[in-house]
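K.L.:
need a 3D model of the sequence below.
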Amino acid sequence: MDVTIAEAGEFGLISRIVSRLGSGENTLIGPGDDAAMVRASDGRVVASTDVLVEGRHFRRDWCGPRDVGHRAAGANLADIAAMGAVPTALLVALCVPAGLDIDWAEGLADGLSAEAGLVGATVVGGDTSSSPTLTVAVTALGDLRGLEPVRRGGAHPGDVVALCGRIGYAAAGLTVLSRGFRTPKLLVEAYRRPVIPYTAGPQAARLGATAMIDVSDGLLQDLGHIATASRVGIDVRRDAFDLPDQMRDAANALGVDPYLWLLAGGEDHPLAATFPPGVALPPEWRVIGAVQDGDGVTVDGKPWTGPLGWDHFR
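P.N.:
Predicted structure coming up:
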């Protein structure tokens, strides 16, 4: 028998969610008290927050509850990694319609916990409220473990621009879903559950990255944040990107330029970083451009006239 959140009540909901959450080595006090306590061996805590709103960031007919949990956790964990830190904990605020099946909230908790578990982090607390709009707000915490944070403002002319992780897959999957299709599965699943290179953040910090960012809203737009913060120009090469057959086929079938997905699509959460020239990069880091004098972002040395990425208010 299905049970709604209204029937379970607030504390019934909390009890069922907490029962699905594990505990990690960094969690000293988990859910159940007024606040959690998380180990920060470095003495510094990196923090980030993000919010997912139904109808704006996800649709329940496109994503199951576990998918939404993975997406909500991943968006925050990627920001921690982009600072060069190791994620340690998540705090989750959940606002839900009272008539929602409690199974959906449990699935969300499973997805949050599973994604956090990929990096050894755990959900350590949060809050719940009734709301006509389903909303998931997540705060992530991280530990630098002795490294200096990699910010957006350290790029210098002559640095190389490199990318670690998939790009364009989630945007292609979103287009496929928005056109009423459910295949190719590779692209649709990339939208539902991005595959994020969390360990690449601390790796880049150890390699001497001068600037870094989580690509969540579009590569050109997010590289623009580095360019602005560093007061430099960045040029991206189109030929640096692989175009998978399934993406090429989907683009042809849907009448879309696939480079719009690669250069302006978001939600894959790869990490983009700049490195001093001569740094020996591991194979998972692909050089895609260069830092130069000037400002803004160009493609193959020319201004980009297409969309740059996602803007919530545009």
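K.L.:
contacts and neighbour counts: CA atoms only from here.
P.N.:
Noted.
K.L.:
those strands in this protein, which residues are they?
P.N.:
Under the criterion DSSP state E, strands of the chain are mapped to 27-29, 37-38, 45-53, 86-96, 122-130, 135-143, 160-164, 211-214, 233-236, 271-275, 285-292, 296-299, 302-303.
K.L.:
distance to Arg248 and mean neighbour count for those - can I get that in TSV?
P.N.:
Shown next, in TSV, are the strands of the chain (distance: least, CA to CA, whole Å; neighbours: other CA atoms under 10 Å):
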stretch	distance to Arg248	mean neighbour count
strand 27-29	44	16
strand 37-38	45	18
strand 45-53	29	18
strand 86-96	35	23
strand 122-130	38	20
strand 135-143	33	24
strand 160-164	20	24
strand 211-214	25	30
strand 233-236	20	25
strand 271-275	23	29
strand 285-292	19	20
strand 296-299	20	20
strand 302-303	24	10
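K.L.:
to Val3, which of the ones you listed lies closest?
P.N.:
Closest of the strands of the chain to Val3 is strand 86-96, at 14.0 Å (criterion: CA to CA).
K.L.:
so what does that closest one touch, helix or strand wise?
P.N.:
Using 3 or more CA pairs under 8 Å, 6 or more residues apart in numbering; DSSP states H and E, the elements in contact with strand 86-96 are helix 65-82, strand 122-130, strand 135-143.
K.L.:
from Ser48, how far off is the residue most central in space within the chain?
P.N.:
Taking CA atoms, centre = their mean, the centroid of the chain lies closest to Ala75, which sits 2.9 Å from it. As judged by CA to CA, to the nearest Å, Ala75 and Ser48 stand 10 Å apart.
K.L.:
can you check Leu28 too?
P.N.:
20 Å.
K.L.:
second input sequence below; structure requested for side-by-side comparison:
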Amino acid sequence: MTVGDLGEFGVVNRITGRLPQGAAVMLGPGDDAAVVAAPDGRVVVSTDLLLEGRHFRRDWSGGYDVGRKAAAQNLADVAAMGAVPTSIVVGLGIPADLPLTWLDDLTDGFRDECAVVGASVAGGDVTRCDQVVIGVSALGDLEGRAPVLRSGARPGHVVAVTGRLGYAAAGWAVLEEGLAGGSPALEEVVAAHRRPSPPYPMGPQAAALGACAMLDVSDGLLQDLGHVAEASGVGIELDPQAFAVAEPVAVAAKEVGADPLEWVLTGGEDHALAAVFPPEVRLPASWQVVGRVVEGTGVVVRGRKVGRRGWDHFE
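P.N.:
Below you'll find the model as predicted:
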């Protein structure tokens, strides 16, 4: 069966029937709007859009992976503010001939990624479209903390990262070259491209440690840290020796003839977190110091010239 066989309201009922609600959702799907608790008195909100053929391909990724990815990239934005995600709402455009099994998998992906952080799919909308279009808005609770902005970096601060870097870019290259399934290492980076694993708890942890600036790495570390440098009116200097290239990324780079450090520095969609801390903060082992904040502008990599700096939708 396809979504066209079921009809709009049958599709809505099918989706909502697969979505349990967590404690933060006071009123879930079924009314004109959801009601989500905001114990802090403030709500962190982020939204993102995924288009078939630009952000994912159905011949590369199943519905479940797409659902996990769509939820993850929004939940990571909330964590990057130092907040704990509570819920998402989803706008969904789908073709009438989309198989119901793909829709079920997509819904389960939304649900299961939210479950990782204790959040819920609180509602959304569905319409007919020639291709799959997904709009996700995520909500979060600061739990009494100040939000961690991009504008707090100052000369003398240290730059640290947590989470995977380079995996998603490596996976994209492997898929593009038709090498998926070639080895466990290649399968690992392909899986990372299809379904990122953001270090969600590290966002609130960084805020509690005293992070002065933070963001999630969605468009490439150099590009994203450039936003911190610009918002803070500073320069950032990165040490290329501080980055450990993971073995699966190195294997993929060898297979396709690429520079693995280039993927680490400029590859997006891993949704690692990058943060700036005062130098006196003792960071847990989960954070790796990779550079420092200096006087000046922009982001430079010590002793290395980098061409492409990350993803730009309009380049």
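K.L.:
can you calculate the TM-score here?
P.N.:
Scored against TM-score structural alignment, normalised by the length of the first structure, the superposed chains reach a TM-score of 0.98; 311 aligned residues with a CA RMSD of 0.9 Å.
K.L.:
can you list the helices and strands packed on strand 86-96 of the first structure in CSV and add distance to Pro282 of the first structure?
P.N.:
Listed next are these as CSV, based on distance: least, CA to CA, whole Å:
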stretch, distance to Pro282 of the first structure
helix 65-82, 17
strand 122-130, 29
strand 135-143, 23
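K.L.:
out of the ones you listed, nearest to Leu13 of the first structure?
P.N.:
Per CA to CA, nearest to Leu13 of the first structure of those: strand 122-130, 8.5 Å.
K.L.:
neighbouring contacts of the closest one?
P.N.:
10, 14, 21-24, 27, 29-32, 35-36, 88-98, 112-113, 116 (CA atoms under 8 Å, 6 or more residues apart in numbering).
K.L.:
that one vs the second structure, average offset?
P.N.:
Here the mean offset of strand 122-130 of the first structure against the second structure after fitting is 0.3 Å, by mean CA distance after the TM-score superposition for the first structure.
K.L.:
give the aligned range of that strand in the second structure.
P.N.:
Aligned using TM-score structural alignment, strand 122-130 of the first structure spans residues 120-128 in the second structure.
K.L.:
and stretch 11-28 of the first structure, which stretch of the second structure?
P.N.:
Counting by TM-score structural alignment, stretch 11-28 of the first structure corresponds to 9-26 in the second structure.
K.L.:
also stretch 241-261 of the first structure?
P.N.:
Stretch 241-261 of the first structure maps onto residues 243-263 of the second structure, going by TM-score structural alignment.
K.L.:
quick check: buried residues in the matching stretch?
P.N.:
Using 16 or more other CA atoms under 10 Å as the test for burial, stretch 243-263 of the second structure gives 243, 245, 248-253, 258, 260-263.
K.L.:
using CSV, lay out those together with distance to Gly307 of the second structure.
P.N.:
Below are these laid out as CSV (distance: CA to CA, whole Å):
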residue, distance to Gly307 of the second structure
Phe243, 18
Val245, 19
Pro248, 24
Val249, 20
Ala250, 20
Val251, 22
Ala252, 21
Ala253, 18
Ala258, 14
Pro260, 14
Leu261, 13
Glu262, 9
Trp263, 12
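K.L.:
which residue sits closest to Arg195 of the second structure, ignoring its sequence neighbours?
P.N.:
Lys69 (5.1 Å; CA to CA, 6 or more residues apart in numbering).
K.L.:
thinking again about what came up before, nearest to Ala138 of the second structure among the buried residues of stretch 243-263 of the second structure?
P.N.:
Trp263 (27.6 Å).
K.L.:
got a list of what the nearest residue to that closest one once chain neighbours are set aside touches?
P.N.:
Spatial nearest neighbour of Trp263 of the second structure, chain neighbours left out: Gly166 (4.6 Å); criterion: CA to CA, 6+ apart. Taking CA under 8 Å, 6+ apart, we find Gly166 of the second structure in contact with 249, 260-268, 270.
K.L.:
how does it look with 6 Å?
P.N.:
263-264, 267 (CA atoms under 6 Å, 6 or more residues apart in numbering).
K.L.:
gap between Val232 of the first structure and Gly208 of the first structure?
P.N.:
18 Å.
K.L.:
more neighbours: which of these two?
P.N.:
The residue with more neighbours, out of Val232 of the first structure and Gly208, is Val232; 21 against 16, by other CA atoms under 10 Å.
K.L.:
re earlier: when you align them, which residue in the second structure goes with the residue nearest to the centre of the first structure?
P.N.:
Ala75 of the first structure maps onto Gln73 in the second structure, by TM-score structural alignment.
K.L.:
now do Leu174 of the first structure
P.N.:
Using TM-score structural alignment, Leu174 of the first structure sits opposite Trp172 in the second structure.
K.L.:
residues near that match, how many?
P.N.:
That count, for Trp172 of the second structure with other CA under 10 Å as the rule, works out to 20.
K.L.:
cool, Ala180 of the second structure as well?
P.N.:
21.
K.L.:
and it, what is it in contact with?
P.N.:
With CA under 6 Å, 6+ apart, Ala180 of the second structure has these contacts: Val174.
K.L.:
same deal with Ala253 of the first structure?
P.N.:
Neighbours of Ala253 of the first structure in contact, by CA under 6 Å, 6+ apart: none.
K.L.:
and the gap between it and Pro184 of the first structure?
P.N.:
11 Å.
K.L.:
same check on Gly107 of the first structure?
P.N.:
24 Å.
K.L.:
of these two, which one has the most company?
P.N.:
Ranked by neighbour count (other CA under 10 Å), Gly107 of the first structure and Pro184 place Gly107 first, with 19 against 16.
K.L.:
so what does the more buried one match up with in the second structure?
P.N.:
With TM-score structural alignment as the criterion, Gly107 of the first structure matches Asp105.
K.L.:
can you check Gly64 of the first structure too?
P.N.:
So, by TM-score structural alignment, Gly64 of the first structure is matched to Gly62.
K.L.:
quick check: that match vs Val3 of the second structure, distance?
P.N.:
16 Å.
K.L.:
between these two, which one's more packed in?
P.N.:
The neighbour comparison of Gly62 of the second structure against Val3 (other CA under 10 Å) goes to Val3, with 22 against 17.
K.L.:
my read: the more buried one touches Ile94, true?
P.N.:
No - checked against CA atoms under 6 Å, the pair Val3 of the second structure and Ile94 is beyond contact range at 8.3 Å.
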